[in-house]
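# Sequence below, structure please.
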Amino acid sequence: MSGKIHHYEVLVTWTGNQGTGTSDYRAYERSHEISTNGKPSIPGSSDPAFRGDPARWNPEEMLVASVSTCHQLWYLHLASVAKICVVAYEDRPVGEMAETPDGSGHFTSVTLHPRVTLAAGADAARAEALHHQAHEMCFIANSVNFTIDCVPETRHEA
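Here you go, the predicted model:
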């Protein structure tokens, strides 16, 4: 492997000890904080299906968000390089995870649904084609072993 090596360091602190630790499956919360220097903390938990707090981010949601935001950032970069003016971008990605009989599981797919709004006169066909290149460049997409599909919607600003 050649090229630069980047390092990412965070602190994950379990905050769910209710006084008796993990003495029983129901005796502790799955709450935790994800932090790093100079940034707001992210309140985390497990999925509510696994006794988690629905008001906190779970790892599965963060994985889906990571796939989506990586694609978005590459797409916006590629659009700017191609001189395609994007004025709005939103995505409603959907991840699918299969739980196995032993309680473990794995993601089987993530489908991105980016809605891109272009400046008047921008080439919509070229803009849509950039999604393929963004997928090829995305660090997260290149790091996972499940299918990532992209169903873009492209429109021009009114």
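# CA only for contacts and neighbour counts going forward, please
OK.
# check contacts around T147.
Taking C-alpha atoms under 8 Å, 6 or more residues apart in numbering, we find T147 in contact with T108, S109, V110.
# buried ones in the longest strand along the chain?
When the chain is parsed with DSSP state E, its longest strand is strand 105-112. Residues F107, S109, V110, T111, L112 are the ones in strand 105-112 that count as buried (16 or more other C-alpha atoms under 10 Å).
# Another sequence for comparison is provided below:
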Amino acid sequence: MIQNHTFKAKVNWTINEGGSTRNPRNFSRNHSVTIANKAALLQMSAAKPFRGDDTLYNPEDLLLSALASCHMMSYLYVCAQNNIEVLSYTDTAEGDLEVKTTGSGSFKRVRLKPIVTIKDTTQKTLALSLHEKANSLCFIANSCNFPISHEALVFVG
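Sure, this is the predicted structure:
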């Protein structure tokens, strides 16, 4: 049975006093995102190369974060299915964005670099192999049209 779920986010942007969108080089990209029933709003902007505020989140940050977070949750799920006790999980994900001369662009690849610590040394090989299964379950990864690689390490703690 197929289940459908709808997610909603509210984006709010207002021109700064005295500002104008007539020149794409001169207006602020800063905006807020709120999600119903969530604690706080995200203050966002464009990425610095696109005239944004580098101290604020940008859509590219959030795409990469969503992918890394979804993979982690899928990985913990498949570890639980295989009775692997995970003690810690860290990922320093990287994504490569290609921008064309037309101004359009897309992510060309993402590298997830999870470092996982498990309890049982006999499960190390299985724990490493489960990243592939986790990727196949990850909703965000299944929605992407670029390659996602996993440079995973597993340690025993």
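# about what we covered before: out of the contacts of T147 of structure 1, the closest to P59 of structure 1 would be?
V110 (14.1 Å; C-alpha to C-alpha).
# Chain neighbours aside, what residue packs nearest to that closest one?
G95 (4.2 Å; C-alpha to C-alpha, 6 or more residues apart in numbering).
# what about the one you found, helix or strand, and which?
strand 94-99 (DSSP states H and E).
# Give the buried residues for that strand.
By 16+ other C-alpha under 10 Å, the buried positions in strand 94-99 of structure 1 come out as V94, G95.
# ok, and what's touching it?
With C-alpha under 8 Å, 6+ apart, strand 94-99 of structure 1 has contacts from V64, G105, H106, F107, T108, S109, V110, T111, L112.
# Tell me who's in contact with F155 of structure 2.
I115, V116, T117, I118, K124.
# Tell me the secondary structure of the last one, please.
Okay, so that is K124 of structure 2. Following DSSP: H, G, I helix; E, B strand; the rest coil, K124 of structure 2 is assigned to helix.
# surely it meets T117?
No: assessed by C-alpha atoms under 8 Å, K124 of structure 2 is found out of contact with T117, at 9.1 Å.
# between those two, what contacts are shared?
V154, F155, V156.
# quick one, helices of structure 1?
Applying DSSP state H to structure 1 gives helices spanning 59-81, 124-137.
# Format these as JSON lines; extra columns: mean neighbour count.
Output for the helices of structure 1, formatted as JSON lines (neighbours: other C-alpha atoms under 10 Å):
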{"stretch": "helix 59-81", "mean neighbour count": "18"}
{"stretch": "helix 124-137", "mean neighbour count": "17"}
